[in-house]
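**Student:** This is a predicted model, with the sequence first.
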Amino acid sequence: MKSFVSLLIFLSFFCQSKAQSTLIDPAIQTPKAVLDDFMDQRFGMFIHWGPVTLRGTEIGWSRGTNVPTEEYDNLYKEFNPVLFNADQWAQTAKNAGMKYLTITAKHHDGFCLWPTAFSDYNIMNSQYKVDIVGELARACKKYDIKFCVYFTVLDWHDQNYPVHISGDKNPDPNADMNKFVTTMKNELQEIVTRYHPFMLWFDGNWESPWKNEYAADVYTFLKKLDPNVIINNRLGANNQHPKLGPNTIGDYATPEQEIGELNMKDPWETCMTICNQWSWKPNDQMKTLHQCIQTLAKVAGGNGNLLFNVGPMPDGRMENRQITRLKEMGDWLKLYGESIYGTKGGPFKPNEVYAATRKGNKLYIHVFERKSASITLPVLPNTKIKKAFWLNGGKINYNRNAAGNITLQLPDQLPDSNDSVIVLELDINAENIPVVS
């Protein structure tokens, strides 16, 4: 009897999973070639920005907490970022070696950075009256940066969305989710047809009013507008951002403020801040160049992309210190970019001493620090090293023991204090090597 009950539970779970997984027609899912192209980019800029920068508190989340709700909702009347320059933002991304840019067109506070016809709560009703999203889309095209858009699923400002304050457990009975979803689709249609984003970065999918049926409807709607638009995994109704599951609605996983795990099967992208807060905060502590470059290398070593966030100031400028730090990353990429762009991660799991990337017959070893006179790598079966050298430098001495472990000899001082890259040319395609534990 116990076995029979267990069987029924299993079948019930299986049928439920099967039903959820078929919400999306496989024929409309993003083509693999498009996703592969996205993953080849490896490095993008995230921008969190809006009227809340006038208070220096977190976007969306400080509404009703650090900033009273009524005050927060009226900040747009003061918002006049006269020093905003889309070309300068795109140029900053270009100089950093970033290949795509994602702007918070609409965050959880509901304020829209484009002139939408479906909400009065938008940039044209501020003092500034400039289409921020449109300006950035044009600038990205000019500087050969792929343009992407962040769009929230929840909207605490919209009266048709049942939750009006973060954490409220008593949904508004007068709200109408069907009307809300219609508005959402109308706004997204404006974004897709006007600005043609390469990718849509959804967020805010964890509150109870949002259901997978809505997500599937929106996904299908978007794919009819643009079959190739990439959609992250925060559209479906769940809070399991770091990984893809059998019922995920979306194309890739999105670990946040942490480096994702080595994953050669599913595409993923770590989103992380250059400082601590997503939106601008005065005197916010900024990451060192050491941290920035090694984060990028570890993400690529895990086979993921890095979406690195900056928060521009209330007047529209990015902080000079952030621009400088990003330029320093770009300078490093000019020397070592071949070990990041268009690579695969692995076959070794990244650690605090080194990470590995690979492309063709080349295996790149990113050395983060010199803890001893050598680094010993795990066994690489059925491979032969044809050549070993520093990227942009001379040869490196190595030996291989009977078990197949490779020991790389290190100089007293590494060529680059942030990340020195060793190239191992192999006699086989390095991308075909299985993950080595």
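**Tutor:** Structure received. Since we're looking at a predicted model, the values are computed, not measured.
**Student:** CA only for contacts and neighbour counts going forward, please
**Tutor:** Will do.
**Student:** Is it correct that Gly260 is in contact with Gly304?
**Tutor:** Yes: between Gly260 and Gly304 there is a contact at 7.3 Å, judged by CA atoms under 8 Å.
**Student:** Looking at those two, which is more packed in?
**Tutor:** A direct count of neighbours by other CA atoms under 10 Å for Gly260 and Gly304 places Gly304 higher, at 34 against 25.
**Student:** residues in contact with that one?
**Tutor:** Applying CA atoms under 8 Å, 6 or more residues apart in numbering, we find Gly304 in contact with Met39, Arg42, Gly260, Leu262, Asn263, Pro267, Trp268, Glu269, Thr270, Gly345.
**Student:** for comparison:
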Amino acid sequence: MVKKELSGAELASMLKSSIQLKSLDGVEAPELKLSDEDMQWWRDAKLGLFFHWGLYSIVGRGEWAMFNEKIPADEYAKLAERFNPLHWNPERMAQLAREAGMRYSVMVTRHHDGFAMWDSPGSYGRFDSMHAAAKRDFVKEYTDAFRNAGLGVGLYYSPMDWRFPGYFKPLELADNAELMKKQCYAQIEELTTRYGQIDILWYDGGWLAHSGTDADAAWFWDPVKLNGMVRRHQPACVINPRSGWIGDFQCDEGTHAITGNILPIDWEKCFSIGTHWSYDPQELVMPLEEIIKLMMDCFVRGGNVLLNVAPNPDGEIPSSQVERLKQIGAFMRKNGEAIYGTTAGPLEPVDHICGMTRRGNVLYLHVQDMQAFENIGLLPLEQRIARCRLLDGSEIPFEQNEQGIEIRVPKEKWEPLDTVVRLDILE
């Protein structure tokens, strides 16, 4: 499927939904864009694992604790002396991701606190995991394990760094800000040259002084130059838009509901299944029903989903989140035929009721609310339907005329999360 190219202004004007895309006003630089061929694996994958893990996991009050609690940089740096996870097992985590039905992954390699989760000569002050109590390169361990498990390997990286006063005053403290920028370029080069094939580069925090947008800070980061370097090292890497360049896909962040029409672009929703992005000992886990609803609302609108979990300081994913991932995996195994490798449509979604995905000459109707769906009446389908059945093979009677198609699923076949009806189109 060839995605329609839309300008930021054009796309913004057509968005009549709750989807909150990032960096629509980014620098365009079409020469950096991946081809449809290089994007296809990501479009087909649909579901990925995200995880936030670092020094902030020790604090246990969110990944913004250093800034929110005004912890001085030198005091915060002492946490590295305690960072020595004994139960971090990336092979086991990769297997869990596969059990959850995920096809790719994104590890937070360095958040806004500046602590690098790898051996980073480019890190200002060598603030990295090799010089912490752990004395380990966690990015290498992650990339090796997840790649060996057959998962796409992605790296999250934050260009900004709270340790630099120049981040907050880039004009007044230009020399200090330049040190931060130098660190960014050096570390991106390390991440894209030392760990084999990198499938996704996921930036975050390109804005300056916590204000404006990533695009507003493009004058400082020079994202075309930065991502030109990435393309030289990783020509097929899928890049998100948070560096000031518009990127290969758009991001929607958070657990707000998704409504509205199908988006004719590549986009991804990321959200955490826990309270915070990072570990909190008081963590509450989202109900499975809410997670699945958000996932399906994305899939029927052409989006991917990146689900975040929060390992504890010792490197283990809390048991409540492990249980939720396994439940998601059971759902994906049951319904994956109608999700993986599909595109959205042709029917526009009806908010909170139903939507469609498609693969070739097969349409998949996803119904979240069967009672409400039965009140809709005929579906306005132009395609001629040859056969109608559930994923378990059960035949479903249907009637089709010039107004559309009427489908009645027996109540005993209704599913609580997603009733999927397969419609075979006449060739």
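**Tutor:** In hand now; what should we look at? What you are looking at is a predicted structure, and each value in this text was computed from that prediction instead of being measured.
**Student:** what's the TM between chain one and chain two?
**Tutor:** In this superposition the chains share a TM-score of 0.85, using TM-score structural alignment, normalised by the length of structure 2; 388 aligned residues with a CA RMSD of 2.3 Å.
**Student:** picking up where we left off before, can you check which residues contact both of Gly260 and Gly304 of structure 1?
**Tutor:** With CA under 8 Å, 6+ apart, Gly260 of structure 1 and Gly304 have common neighbours Trp268, Glu269, Thr270.
**Student:** List buried members of those by neighbour count.
**Tutor:** Among the shared contacts of Gly260 and Gly304 of structure 1, those classed as buried by 16 or more other CA atoms under 10 Å are Trp268, Glu269, Thr270.
**Student:** Restricted to helices, list the residues you listed.
**Tutor:** Judged by DSSP state H, these include no members of helices.
**Student:** quick one, helices of structure 2?
**Tutor:** 8-14, 36-45, 56-59, 65-68, 73-77, 90-99, 138-148, 165-168, 174-193, 218-221, 223-233, 288-299, 319-335, 370-374.
**Student:** Now find how far off-centre the last one is within its chain.
**Tutor:** Per CA atoms, centre = their mean, to the nearest Å, the displacement of helix 370-374 of structure 2 from the mean C-alpha position of its chain is 31 Å.
**Student:** Quick check: the residue nearest the centre of structure 2 vs Trp245 of structure 2, distance?
**Tutor:** Centroid-nearest residue in structure 2: Leu306, 3.0 Å away (criterion: CA atoms, centre = their mean). With distances taken as CA to CA, to the nearest Å, Leu306 of structure 2 is found 21 Å from Trp245 of structure 2.
**Student:** still on that earlier bit, so what does the residue nearest to the centre of structure 2 match up with in structure 1?
**Tutor:** For Leu306 of structure 2, the aligned residue in structure 1 is Leu307 (criterion: TM-score structural alignment).
**Student:** mind listing what that match touches?
**Tutor:** Contact analysis of Leu307 of structure 1 by CA under 8 Å, 6+ apart lists Phe43, Gly44, Met45, Phe46, Glu269, Thr270, Cys271, Met272.
**Student:** quick one: the fifth one and Gln257 touch, right?
**Tutor:** No: here Glu269 of structure 1 does not reach Gln257: they are 10.7 Å apart, not a contact under CA under 8 Å.
**Student:** Show me what counts as buried in stretch 176-185 of structure 1.
**Tutor:** Neighbour counts over stretch 176-185 of structure 1 (16+ other CA under 10 Å) mark Met177, Phe180, Val181, Thr183, Met184, Lys185 as buried.
**Student:** Find the pair from these with maximum spatial separation.
**Tutor:** Pairwise distances across these peak at 12.1 Å for Met177 and Lys185 (criterion: CA to CA).
**Student:** residue ranges of the strands in the stretch 201-350 of structure 2, please?
**Tutor:** 238-239, 250-253, 267-272, 303-309, 343-344 (DSSP state E, counting those that start in this stretch).
**Student:** okay, those strands in CSV with distance to Arg163 of structure 2 next?
**Tutor:** Putting these into CSV (distance: least, CA to CA, whole Å) gives the following:
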stretch, distance to Arg163 of structure 2
strand 238-239, 26
strand 250-253, 25
strand 267-272, 26
strand 303-309, 26
strand 343-344, 43
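**Student:** quick one, which of those strands is nearest to Glu10 of structure 2?
**Tutor:** Glu10 of structure 2 lies closest, by CA to CA, to one member of the strands of the stretch 201-350 of structure 2: strand 250-253, at 14.3 Å.
**Student:** whereabouts in structure 1 does that closest one align?
**Tutor:** Against structure 1, strand 250-253 of structure 2 falls on residues 253-256 (TM-score structural alignment).
**Student:** how distant is the matching stretch from the center of its chain?
**Tutor:** For stretch 253-256 of structure 1, the distance to the chain centre is 7 Å (CA atoms, centre = their mean).
**Student:** swap in stretch 94-103 of structure 1?
**Tutor:** Relative to its chain's centre, stretch 94-103 of structure 1 lies at 12 Å (CA atoms, centre = their mean).
**Student:** and the end-to-end length of it?
**Tutor:** End-to-end distance for stretch 94-103 of structure 1, by CA to CA: 15 Å.
**Student:** What is the neighbour count of the closest residue to Tyr185 of structure 2 other than its chain neighbours?
**Tutor:** Of all residues not flanking Tyr185 of structure 2 in the chain, Leu226 sits nearest, at 6.7 Å (CA to CA, 6 or more residues apart in numbering). Neighbour count of Leu226 of structure 2, defined by other CA under 10 Å: 16.
**Student:** That's all I had, so thanks and see you.
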